[in-house]
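Undergrad: Predicted coordinates and the sequence they were generated for:
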Amino acid sequence: MGERVLMKGNEAIGEAAIQAGCQCFFGYPITPQTEVAAYMSKKMPKIGRVFLQAESEVAAINMIYGAAGSGVRALTSSSSPGISLKAEGISYIAGAELPCVIINIVRGGPGLGGIQPAQSDYFQATKGGAHGDFSMPVFAPASIQEMVDLVQDAFDVADMYRTPCMVMGDGMLGQMMEPVEFKERPAKNIPEKTWAANGLKGRKKHNVINSLYLDPEGLEKHNLKLQAKYEEIKKNEVRYEIYNVEEDTDLIIVAYGTTSRICKNAIKMAKEQGIKVGLIRPITLWPFPVEAFEKTINSTKHGYLSVEMSCGQMVEDVRLASNGRKPVHFYGRTGGMVPQPEDIFEKVKEIVGLK
């Protein structure tokens, strides 16, 4: 604890989960996240915990359902097509109100696409991504240190609200190496898991884990309970960074993950030419940080520019947050292509009328 070590992003995810008390890992290899599973396969058996390479992504997410239902901390990881295969299980987990953490190291799509980094799973992550009325917290780290911190936070949030949580990074973040520190974390006041299916434990009846409600009135009541929980999460768990925003900012870029780091270089270029550009960096993609826009809406002359490694997905939430009060622009690269600072700066100049 307290010592900085150089680690690949995917391996740092595994170590962060271990130090957060993860007892079970179930997964299946897929580039560019396979090193998460490889790291856990080496480490977990040595400390008496469970690593199992499932026969498929569908099997892995259902194993997570079982482990989480018994009350232990459980982790699975995958990349874009694998997350699609897990979608049914994620909905079951949300319906049964089970805490777990799901890692998505995003690659280009649709279909098998390519193994290069992308952010084109934004809709899938934030708009449910599976059937039924549910949401789940989605954390978007911008560095490997933040990935470590957010993986550990995700376990706490999952337990606090009895919900699946996703930590979503792109393939670049999974594969790059940076120094990280595994910090001593203060104890959180996590509710006792009295709901877990882990034997009678002095109870008169066994706990039953289920997401099936054949009575429509009962299912509506359950759904309304879930929605009340999601409102609590919106109140308490929104995270974001506001960077370089002043009262007379020319334009505010909105970007998350590694794209936000590239945008900070474009902001430096703009500053050298006297253009004031700020940044809103959502750290939670759901709940989306609408309040960051309320704080900045009167500080931007030319509105917002959503920069993404996609064809334009988060831009819809930026438009909703702006709500017609300021223009919303978009710049994106897709298919595994990474935006370059120079190209973002050219788009900035175009918007502010200097091109």
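TA: Now that the structure is in, tell me what you want to look at.
Undergrad: C-alpha from now on. contacts and neighbour counts both.
TA: Noted.
Undergrad: so who does Cys22 touch?
TA: Cys22 makes contact with 72-75, according to CA atoms under 8 Å, 6 or more residues apart in numbering.
Undergrad: how about TSV for these, with secondary structure added?
TA: Written out in TSV, the entries for the contacts of Cys22 read as follows (DSSP: H, G, I helix; E, B strand; the rest coil):
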residue	secondary structure
Val72	coil
Arg73	coil
Ala74	strand
Leu75	strand
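Undergrad: Turn those into TSV, including neighbour count and distance to Cys165.
TA: Formatted as TSV, the contacts of Cys22 follow (neighbours: other CA atoms under 10 Å; distance: CA to CA, whole Å):
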residue	neighbour count	distance to Cys165
Val72	20	15
Arg73	24	12
Ala74	25	11
Leu75	30	10
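Undergrad: Out of the residues you listed, the closest to Met63 would be?
TA: Nearest to Met63 among the contacts of Cys22, counting by CA to CA, is Ala74 at 9.2 Å.
Undergrad: Okay, one more to line up with it:
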Amino acid sequence: MEKVLLKGNEIIGEAAIRSGCKLFFGYPITPSTEVVEYLSKHLPPVGGTVLQAEDEIAAINMCYGAAATGSRVLTASSSPGVSLKQEGISYSAAAELPMVIVNVNRCGPGLGGLGPAQSDYFQSVKGGGHGDYRLIVLAPSTAQELYDFTMQGFDLADQYRNPVMILSDGFLGQTMEPVVLKDRPEAPKVDRDWIIDGAKGRKKRILASYSLTNEIGEANNLRWEAKYKNIQEKEQQWEEFHTEDAEYLLVSYGTTGRICKSTVLNARKKGIKLGLIRPITLWPYPEKAFAPYKDKVKGIVTVELNTGQMIEDVKLSVECKMPVHLYRRQGGMLPTEHEILDYVEDTFNLTAVEEV
């Protein structure tokens, strides 16, 4: 292990190399461009290949072909580029092809701006392309998590034969922080009898998503549904911060999740029992995290860089047993810990309680 200082996007590239990824297909777009730049320099010397495709549509379909051979493959983009990949992502999920997709979220809609945002939440966790499918979505909030979750993403993709998304943002991707480059964990043993590597001496294998009859189509969808339910049961991940005696909760992920930790500490100094649930898997959403607090907590505030998207999953998770409010910033603006705390105090009339 070694500790180095790298930009967030470079950390993703290094983690991919150390995870055994040998192929990258993508098209540069700010603020994700350093991923392809870093890999262009460092992947070929270890026997890998980086190809800048003519566009994002070509890149995701190249990933489809590479993943079908059993190779570990990565693509990276930012919001408008990920939109262009959606059809290919849906095809890859239907063909059950493992790959890692990085979205360094920038603000929108449309071309938007280069600042950090969380406005791609719906697109990421609800299946942004057509049809009933899911991506496993990991949401890092630090440099170390960018590294660790990229490695974990490749293992999860192989384990479940499913695309995995690393949902970063413009702040995380562009920030330089120290990171410990851990050794590659032992890859899970997975079934390899589906890969396309030549049919000499065996029956042909075909990886396709087209259903020739409605009966086959339903059978396929039921099989995928069962897989997704298995993932939901086994792979929910989250972090709890000062939740043991919390009377109020913040819920936030990624960049705002790390800001909210300072808010919690500031609140505690003022005698406010505030805690934080930070989702790590955005899908499967960690609804189990909320079970102990449904009858204990007086209220929740989700902190998001959008008009309110994750709040819907929070409301479902608590089954409307408590009020859930939203504090948001948009257009690339980040909230401060003090702004968030002011909102919590005003929303739950905590300032007035303290003064009494």
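TA: Alright, I've got the coordinates. Quick caveat, the model's predicted, so the values are computed rather than measured.
Undergrad: Tell me which two in the contacts of Cys22 of the first structure are the farthest apart.
TA: Pairwise distances across the contacts of Cys22 of the first structure (CA to CA) peak at 10.0 Å, for the pair Val72 and Leu75.
Undergrad: Identify the contacts common to these two.
TA: With contacts taken as CA under 8 Å, 6+ apart, Val72 of the first structure and Leu75 have 22, 24 as neighbours in common.
Undergrad: before we move on, back to that, of the contacts of Cys22 of the first structure, which is the nearest to Val352 of the first structure?
TA: Once CA to CA is applied, the member of the contacts of Cys22 of the first structure that ends up nearest Val352 of the first structure is Leu75, at 45.1 Å.
Undergrad: Surely the closest one is in contact with Phe25?
TA: Yes: contact between Leu75 of the first structure and Phe25 holds when scored by CA atoms under 8 Å: they sit 4.9 Å apart.
Undergrad: what residues are shared contacts of those two?
TA: Contact with both Leu75 of the first structure and Phe25 is made by residues Ile64, according to CA under 8 Å, 6+ apart.
Undergrad: what helix or strand does the equivalent of Gly271 of the second structure over in the first structure sit in?
TA: When the two structures are superposed using TM-score structural alignment, Gly271 of the second structure falls opposite Gly274 in the first structure. Assigned by DSSP states H and E, Gly274 of the first structure falls within no helix or strand.
Undergrad: ok, so what distance separates Gly274 of the first structure from Lys268 of the first structure?
TA: As judged by CA to CA, to the nearest Å, Gly274 of the first structure and Lys268 of the first structure stand 10 Å apart.
Undergrad: more neighbours, these two?
TA: Under the neighbour definition other CA atoms under 10 Å, Gly274 of the first structure and Lys268 were set side by side, and Lys268 has more, 17 against 10.
Undergrad: Out of the contacts of Cys22 of the first structure, flag the one nearest to Thr194 of the first structure.
TA: Val72 (12.1 Å).
Undergrad: which one's the longest strand in the first structure?
TA: For the first structure, the strand with the greatest residue count under DSSP state E is strand 100-108.
Undergrad: That strand: average distance to aligned residues in the second structure?
TA: For strand 100-108 of the first structure, the mean deviation from the second structure after alignment is 0.2 Å (mean CA distance after the TM-score superposition for the first structure).
Undergrad: now for that strand, which elements pack on it?
TA: Using 3 or more CA pairs under 8 Å, 6 or more residues apart in numbering; DSSP states H and E as the contact criterion, the secondary-structure elements in contact with strand 100-108 of the first structure are strand 74-78, helix 80-95, strand 114-117, helix 144-161, strand 164-170, helix 171-175.
Undergrad: What ranges does the stretch 201-350 of the first structure have for its strands?
TA: Taking DSSP state E, counting those that start in this stretch as the test, the strands found in the stretch 201-350 of the first structure are 240-243, 251-254, 277-282, 284-286, 304-308, 328-332.
Undergrad: Any idea which of those strands gets closest to Glu15 of the first structure?
TA: Closest to Glu15 of the first structure of the strands of the stretch 201-350 of the first structure, according to CA to CA: strand 284-286, at 21.7 Å.
Undergrad: with the second structure superposed, average distance for that closest one?
TA: Superposed on the second structure, strand 284-286 of the first structure shows a mean distance to its aligned partners of 0.2 Å (mean CA distance after the TM-score superposition for the first structure).
Undergrad: elements contacting that strand?
TA: Applying 3+ CA pairs under 8 Å, 6+ apart, we find strand 284-286 of the first structure packed against strand 138-139.
Undergrad: Hmm, Val137 and Ser124 of the second structure touching each other?
TA: Yes: Ser124 of the second structure sits in contact with Val137 when judged by CA under 8 Å, with a separation of 7.0 Å.
Undergrad: Quick check: neighbours shared by those two?
TA: The overlap between the contact sets of Ser124 of the second structure and Val137 (CA under 8 Å, 6+ apart) consists of 165, 167.
Undergrad: hmm, back to that, which of the contacts of Cys22 of the first structure sits closest to Arg185 of the first structure?
TA: Proximity of those to Arg185 of the first structure (CA to CA) peaks at Arg73, which lies at 16.5 Å.
Undergrad: How about the closest one, nearest residue that isn't a chain neighbour?
TA: Leaving aside its sequence neighbours, Arg73 of the first structure sits nearest to Cys22 (CA to CA, 6 or more residues apart in numbering; 4.7 Å).
Undergrad: and the aligned partner of Tyr230 of the first structure in the second structure, what does it touch?
TA: Taking TM-score structural alignment as the alignment basis, one finds that Tyr230 of the first structure is matched in the second structure by Tyr228. Residues in contact with Tyr228 of the second structure, defined by CA under 8 Å, 6+ apart, are Arg134.
Undergrad: where's Tyr228 of the second structure relative to Glu87 of the second structure, distance?
TA: Tyr228 of the second structure sits at a distance of 19 Å from Glu87 of the second structure (criterion: CA to CA).
Undergrad: again, but for Val137 of the second structure
TA: Val137 of the second structure is 17 Å from Glu87 of the second structure, where distance means CA to CA.
Undergrad: So which of these two has more stuff around it?
TA: Val137 (25 against 17).
Undergrad: isn't that one right next to Pro286, touching?
TA: No: here Val137 of the second structure lies out of contact with Pro286, judged by CA under 8 Å, at a distance of 11.4 Å.
Undergrad: on that earlier part again, buried ones in the longest strand of the first structure?
TA: Of the residues in strand 100-108 of the first structure, those with enough neighbours to count as buried (16 or more other CA atoms under 10 Å) are 100-108.
Undergrad: same check, this time on stretch 323-341 of the first structure
TA: Neighbour counts over stretch 323-341 of the first structure (16+ other CA under 10 Å) mark 326-336, 338-339, 341 as buried.
Undergrad: In the second structure, what range does that stretch match?
TA: Mapped onto the second structure using TM-score structural alignment, stretch 323-341 of the first structure covers residues 319-337.
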